[in-house]
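K.L.:
Sequence first, predicted coordinates after that:
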Amino acid sequence: MLFQKKLIERVKNKCELDNHIASALMYGSFTKGEGDQYSDVEFYIFIKNHMNANFDSNTWIKELFPVELIFFNEYGTQVAIFSNLVRGEFHFLPEQKMGVIKDFKPTGVFPNPEKMFIYDSTNKLFPLLEYLNEDDPIRKTDENINFAFNSFVNYWIFGINVLKRGEYARSLEILNGVQKQILQLMRIQEDTVERWLNATKNLEKDLSKRSYEKFRAITANLNEKSIKQAYTNSIVLAESLHVDLSKEYTVGIEQQLLSKLHTLLID
């Protein structure tokens, strides 16, 4: 059995036996049937209100399996690196904050409640998970397409200007923003919008081979020629996406503006 599945079972059993725990859920790859030996495991664990102040989350995690490291990342998530270097992410919150689950809704498509359910003593968790399983967020909209095109232009001009200044590392970093907007447009084009926010996840399977090769052409190494070629290719790809998506959606940005970007590539 995969360690991650053992971890899920251990968390479930510990929640059932620990009087501090009000309810718990998991999210991520294993709830969608996509988990493997390389996957993280992520949990939300809600502590009974009157016990929250004295709850020791570090000790709770250490009692699951041996750990090498526990820390809070930049998002406030408690990350555990277990002794076999598998990652776990834990959100410990008081029971009174269970309503935060509804805030997950805009972030993606969620599996059925049984896949996310770990433990509940409140009878509140399942209705919240069912709410997540209702109608999926609509991604294929004029608003999303226009935001992606507008953001593409913004990132592109920013990135090419710092490139021409000689800041290659910074231009390469900004290229990530260019790529994200292009990927969201490509996902709309190919109707693979389930992974909207994390657009690179599972890209090798989600995109057609032809589109994947087009995306590969807008990636770069840390040298001026490679970065400049990626920005050049990204304009061509954006122009192609504009032509295609304009057939079905109302795209506010003019093709002429995308073509005008080429002028900034002239030394």
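P.N.:
Yep, that arrived.
K.L.:
all contacts plus neighbour counts: C-alpha atoms, from now on.
P.N.:
OK.
K.L.:
Counting neighbours, what do you get for residue 67?
P.N.:
The tally of other residues near residue 67 (other C-alpha atoms under 10 Å) stands at 17.
K.L.:
Also residue 259?
P.N.:
13.
K.L.:
same question, residue 58
P.N.:
Other residues close to residue 58 by other C-alpha under 10 Å number 14.
K.L.:
ok, residue 190 to residue 209 distance?
P.N.:
Distance of residue 190 to residue 209, given as C-alpha to C-alpha, to the nearest Å: 11 Å.
K.L.:
just residue 154 next, same as before
P.N.:
28 Å.
K.L.:
Take this one as well and set it beside the first:
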Amino acid sequence: MTVQLFPHDHLDHLIREATRRDPRITHALAYGSFTQGAADRFSDLEYFLYLPDPTRLDVPAWVGGVLRDSPFRIRHFFVNDFGTPNFVLDGLLRPELHAETPDRLADLAGWPAAHADPTRMSVKDTDGRLAGALRRLGTRAQPDPAAEAQGILDRLLGWLVFGANVLARGERIRAHELLAWELGGAALERYARTTGPLDRLEIHYAEAWAWTAELAAALGLHVPPDLAHDLGRGLRR
């Protein structure tokens, strides 16, 4: 069941209608948790707007026009580290809008296919190219968690070693950041034991390694014995 999120739904409607009315925009799509049915009241709204000459679209002015007769007010505007315009509205609601040329529709072929919903993502499509790209994205084979488990563990071990070395070097803030894995459900309680003050990072890294070893054993995954020995010796609780 789709959860209705006001004011997110209201803002999404305004942006979609504005893109459809703007003759400069040939294609537009929404993406992220809002199109996946996984959004909550803290989620952002994210869009790609495609037009032949993106320099003709003054994004701050365009968004200001979209919101002119609405209950939303722009409280802050900034361009993020990736060059994307971002806005902060009342209630800390944050829309993000990319402006690209239509040839960048080809980039969709490299997007993650999991949870892609072409129907909810498509906002405007003047020639069918967006529909084709989203259709191909939606029909791509979904990842098999069982088949990917070993690869995920291998990458996790790499990050754990990276963080342990950073911690040993004395870069405690960077080491703290490297513990920030995204988890949900019951795993959050265990995750809480891997985080805490900077002066206890040795304990948290030891807990992170212990948890990783337990998960690997439970799933029948392979941890190189020499690596397990070195991590166990270097990360003692």
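P.N.:
Noted; the coordinates are in hand. It should be emphasised that the depicted structure is a prediction, and the values quoted were computed from it without experimental measurement.
K.L.:
At which residues are the strands of the stretch 51-200 of structure 1 located?
P.N.:
Ranges of strands in the stretch 51-200 of structure 1, per DSSP state E, counting those that start in this stretch, are 67-72, 78-82, 87-94, 117-120.
K.L.:
From residue 163 of structure 2, how far off is the equivalent of residue 231 of structure 1 over in structure 2?
P.N.:
Taking TM-score structural alignment, the alignment pairs residue 231 of structure 1 with residue 205 from structure 2. Computed as C-alpha to C-alpha, the residue 205 of structure 2 to residue 163 of structure 2 distance reads 8 Å.
K.L.:
Mutual contacts of those two, please.
P.N.:
Overlap of the contact sets of residue 205 of structure 2 and residue 163 (by C-alpha atoms under 8 Å, 6 or more residues apart in numbering) consists of residue 179.
K.L.:
Could you check which of the two has the larger neighbour count?
P.N.:
The neighbour count for residue 205 of structure 2 versus residue 163, taken as other C-alpha under 10 Å, is higher for residue 205 (27 against 21).
K.L.:
Just confirm that one contacts residue 233, I think it does.
P.N.:
No. In this structure, residue 205 of structure 2 is not within contact of residue 233 by C-alpha atoms under 8 Å, at 12.0 Å.
K.L.:
Work out the gap between the helix ranked longest in structure 2 and the centre of the chain.
P.N.:
As assigned by DSSP state H, the longest helix anywhere in structure 2 is helix 145-169. Offset of helix 145-169 of structure 2 from its chain centre (C-alpha atoms, centre = their mean, to the nearest Å): 20 Å.
K.L.:
Aligned to residue 159 of structure 1, what sits in structure 2?
P.N.:
By TM-score structural alignment, residue 159 of structure 1 lines up with residue 163 in structure 2.
K.L.:
And for residue 117 of structure 1?
P.N.:
Alignment of residue 117 of structure 1 against structure 2 is given by TM-score structural alignment, with residue 122 as its counterpart.
K.L.:
how much space between its match and residue 135 of structure 2?
P.N.:
Distance from residue 122 of structure 2 to residue 135 of structure 2, by C-alpha to C-alpha: 10 Å.
K.L.:
more crowded one of these two?
P.N.:
More crowded of residue 122 of structure 2 and residue 135, by other C-alpha under 10 Å: residue 122, with 19 against 15.
K.L.:
Based on its surroundings, how many neighbours for the residue lying closest to that one once chain neighbours are set aside?
P.N.:
Counting by C-alpha to C-alpha, 6 or more residues apart in numbering, the nearest residue to residue 122 of structure 2 once its immediate chain neighbours are dropped is residue 29, at 4.7 Å. Residues lying near residue 29 of structure 2 (other C-alpha under 10 Å) number 24.
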